[in-house]
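Chemist: The following block contains a protein sequence and its predicted model.
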Amino acid sequence: MAPDDFEELARGAPETVTLELIGGKLEVRPVRDGNHGEIVMWLTRQCMQQRPEPGLYSVQEMAIEGRLAGRARPDGVLAPIGPFVGQGEWADPGGVLMTIEVTSCDGGQGHRHAYARAGVPVHLLIDRGSDTLAVYSDPLDGDYRQAPAYAYGAEVMLPAPVAITLHTEQLKNYTG
């Protein structure tokens, strides 16, 4: 599917789903629930306490380019303040420090390859299906070379350029 066709389809999508174009394929995700929102707020607080200078954008669509053009709606984007000014709905990922994805309760693999192809240095996947966090970093050739996973409750050190330590005990409150 071409990005222009996707954008037209996405404008008319019902409010009960979120559409993305990943790897040239249309993906449909359920809308976010309350626990999902609490996880994003938890992460926002962690980021603001440790590194207030970048912003954690909870709504920022990105044009993921590379071998396959795409459109992604990450659950969060950590970036310096101001990189999306004047870019319109689907922003270029240049300057993004980290993308965040929170899966639904049934888990999911996320979009790490799309973010790696776009050159995003760190991708954080919070998997509610397995109660784990995966920290993808060091993108090369469409994937991340580093991908450690941690159980909820662990202290998780996010690598540069993010350089934040997540205290994840509270995530246990948002399972199921």
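Modeler: Cool, the structure landed. All figures in this text were calculated on a predicted structure; none of them were measured in a lab.
Chemist: all contacts plus neighbour counts: C-alpha atoms, from now on.
Modeler: OK.
Chemist: so where do the helices sit in this structure?
Modeler: 3-11, 34-50, 112-117 (DSSP state H).
Chemist: Deepest in the core, which of these is it.
Modeler: Most buried of those, by mean neighbour count (mean count of other C-alpha atoms under 10 Å): helix 112-117, with a mean of 23.
Chemist: Output the helices of the chain in JSON lines; the columns should cover distance to residue 96.
Modeler: Shown next, in JSON lines, are the helices of the chain (distance: least, C-alpha to C-alpha, whole Å):
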{"stretch": "helix 3-11", "distance to residue 96": "21"}
{"stretch": "helix 34-50", "distance to residue 96": "14"}
{"stretch": "helix 112-117", "distance to residue 96": "10"}
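Chemist: Longest strand of this protein, counting residues only.
Modeler: The longest strand of the chain (DSSP state E) is strand 132-140.
Chemist: Just the buried residues of that one, please?
Modeler: Using 16 or more other C-alpha atoms under 10 Å as the test for burial, strand 132-140 gives 132, 133, 134, 135, 136, 137, 138, 139.
Chemist: Specify which member of those residues is nearest to residue 151.
Modeler: residue 132 (4.4 Å; C-alpha to C-alpha).
Chemist: I'd like to know how far the residue most central in space within the chain sits from residue 36.
Modeler: Taking C-alpha atoms, centre = their mean, the centroid of the chain lies closest to residue 100, which sits 2.7 Å from it. As defined by C-alpha to C-alpha, to the nearest Å, residue 100 lies at a distance of 12 Å from residue 36.
Chemist: dropping in the other structure now:
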Amino acid sequence: MAHEPMTTQADVLLETFLALEIPDGIRAELIEGEIVVSPAPEGNHERNISRLIRQVLRHSAVDMDVSGHKGLSLPKMGPLPRDHVIPDVTFAPVEKDIFRDAPSWMPSDGVAMVAEVTSSRAERDRTQKRRSYARAQIPLYLLLDRELETVTLHSEPGMNDYRTVLSVVYGKALFLPEPFGFELETADLM
């Protein structure tokens, strides 16, 4: 007699998350076992994203595809379900064409960098999302921290965190390594 696999708490949590009906403009994520619902971002948040994208598209060593608010399904932590996060910006080399026919929650294969601009829950961007991106082996995580007035680049992902962290205050340039290969000007992000 075949046994049905047991439904775990992680399975139930993931099914509940994926079944949520979220109104337009609201974002829902599943991060380290917690369902997080956030309102639409305010103007200065989006202004920072726009300024970042503009610089990346103008100055990157390779042509980049950009997606704002693309769902990523990332490796799980222990017994928890896979993380389902929505970075503010996801960058990938055009040649990889990772967004073509991608499902709503796509894997992170081919992503060169994700970026977050802090909002009302800055600590989540600083810790849980950072760890999630590292577990997924996303090469670069850029955090524009409006509260601390810093821009921080996390690189060299490990098992549960990034090994290298470089932070500058707003107004100082920050070098983005290959495939970007340029100095990000941060004065415009104030």
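Modeler: Perfect, I can see it now. Computed from a prediction, not measured in an experiment: that's the story for all the values here.
Chemist: Quick one: residues contacting the equivalent of the residue nearest to the centre of the first structure over in the second structure.
Modeler: Under the alignment (TM-score structural alignment), residue 100 of the first structure pairs with residue 115 of the second structure. Counting by C-alpha atoms under 8 Å, 6 or more residues apart in numbering, residue 115 of the second structure makes contact with 87, 88, 89, 90, 141, 142, 143, 144.
Chemist: repeat that with 7 Å
Modeler: 87, 88, 89, 90, 141, 142, 143 (C-alpha atoms under 7 Å, 6 or more residues apart in numbering).
Chemist: Trace residue 78 of the first structure over to the second structure, please.
Modeler: So residue 78 of the first structure corresponds to residue 91, using TM-score structural alignment.
Chemist: how about the nearest residue to its match, chain neighbours excluded?
Modeler: Spatial nearest neighbour of residue 91 of the second structure, chain neighbours left out: residue 66 (4.8 Å); criterion: C-alpha to C-alpha, 6 or more residues apart in numbering.
Chemist: ok, now which ones touch that neighbour?
Modeler: Contacts of residue 66 of the second structure (C-alpha under 7 Å, 6+ apart): 89, 90, 91, 92.
Chemist: if we can go back for a sec, how many neighbours does the match of residue 78 of the first structure have?
Modeler: 23 (other C-alpha atoms under 10 Å).
Chemist: any idea how far it is from residue 114 of the second structure?
Modeler: 6 Å.
Chemist: Check residue 142 of the second structure too.
Modeler: 6 Å.
Chemist: before we move on, what about residue 159 of the second structure?
Modeler: 17 Å.
Chemist: now swap in residue 139 of the second structure and tell me
Modeler: Distance from residue 139 of the second structure to residue 114 of the second structure, by C-alpha to C-alpha: 9 Å.
Chemist: In terms of packing, which of the two has more residues around it?
Modeler: The residue with more neighbours, out of residue 139 of the second structure and residue 114, is residue 114; 24 against 18, by other C-alpha under 10 Å.
Chemist: So that one is in contact with residue 85, correct?
Modeler: No - when contacts are counted by C-alpha atoms under 7 Å, residue 114 of the second structure is not listed as touching residue 85 (10.8 Å).
Chemist: Name the nearest residue to residue 97 of the second structure, sequence neighbours excluded.
Modeler: The nearest residue in space to residue 97 of the second structure (C-alpha to C-alpha, 6+ apart) is residue 65, at 7.6 Å.
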